[in-house]
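Trainee: Take a look and give me a structure for this.
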Amino acid sequence: MKITYDPRYNIAYISLQEKTAQVETIQVSEEMNVDIAPDGTIYGIELLNANQQLTADNQGKVIVVNQALGESSEIKIAL
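Mentor: Model (predicted):
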């Protein structure tokens, strides 16, 4: 999994796997699109207005938590 963020356009993309097939983009809401392959595989999630969605209550940080190991790491997002 890879998360990319472009502060110029305030868009984040959560890539769950490399795009190896033609995907269809489905608009879930005004702020989220999902890329899905014909077999139903989800390739990625695009977040528009990303800084507000990703940092809503975390003081400008994305927090990634590994529940199994009880570990977490923080990534600062430009506001």
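Trainee: When you work out contacts or count neighbours from here on, use the C-alpha atoms and nothing else.
Mentor: Noted.
Trainee: Distance of Lys76 relative to Pro7?
Mentor: 12 Å (C-alpha to C-alpha, to the nearest Å).
Trainee: wait, I meant Ile36
Mentor: 25 Å.
Trainee: and those two? which has more neighbours close in?
Mentor: A count of neighbours by other C-alpha atoms under 10 Å puts Ile36 above the other of Ile36 and Pro7, at 19 against 14.
Trainee: Number of residues surrounding the closest residue in space to that one that isn't next to it in sequence?
Mentor: Spatially, and ignoring its direct neighbours in sequence, Ile36 is nearest to Ile42 (4.5 Å; C-alpha to C-alpha, 6 or more residues apart in numbering). A total of 18 residues lie near Ile42 under the criterion other C-alpha under 10 Å.
Trainee: before we go on, could you also do this sequence so I can check it against the first one:
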Amino acid sequence: MKLTYDPRYNVAYIYLQEKTAQVETIQVSDQMNVDIAPNGTIYGIELLNAHQQLGADSQEKLIVVNEALGKSAEIQLAL
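Mentor: Predicted coordinates:
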């Protein structure tokens, strides 16, 4: 899995799998799109207005936690 964030456009994309098939983009809401293959495989999630959706309004950072290892990492989000 990979998360990308572009502060210029305030868009994040969560890559769940590498795209190996043609996908359809489904608009879930005004701020979220999902890329899905005909067989139901979800390849990724696009977050528009990502800064707010990632909960970074008050912290200006994203915290990624690996529960199994008990480790975390902080990523600064700048507008």
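Trainee: where does the TM-score land?
Mentor: Overlay of the two chains. TM-score (TM-score structural alignment, normalised by the length of structure 1): 0.91; 79 aligned residues with a C-alpha RMSD of 1.3 Å.
Trainee: which residues touch whatever residue of structure 1 lines up with Gln31 of structure 2?
Mentor: Alignment note: Gln31 of structure 2 maps to Glu31 in structure 1; criterion TM-score structural alignment. By C-alpha atoms under 8 Å, 6 or more residues apart in numbering, Glu31 of structure 1 lies in contact with 47-49.
Trainee: Sort out for me which of those are in strands.
Mentor: Judged by DSSP state E, the contacts of Glu31 of structure 1 include 47-48 as members of strands.
Trainee: Of the contacts of Glu31 of structure 1 - the most surrounded one?
Mentor: Leu47 (22 neighbours).
Trainee: That one contacts Tyr13, correct?
Mentor: Yes. Counting by C-alpha atoms under 8 Å, Leu47 of structure 1 touches Tyr13, with 6.2 Å between them.
Trainee: what sits in contact with each of these two?
Mentor: With the criterion set as C-alpha under 8 Å, 6+ apart, the contacts of Leu47 of structure 1 and Tyr13 do not overlap.
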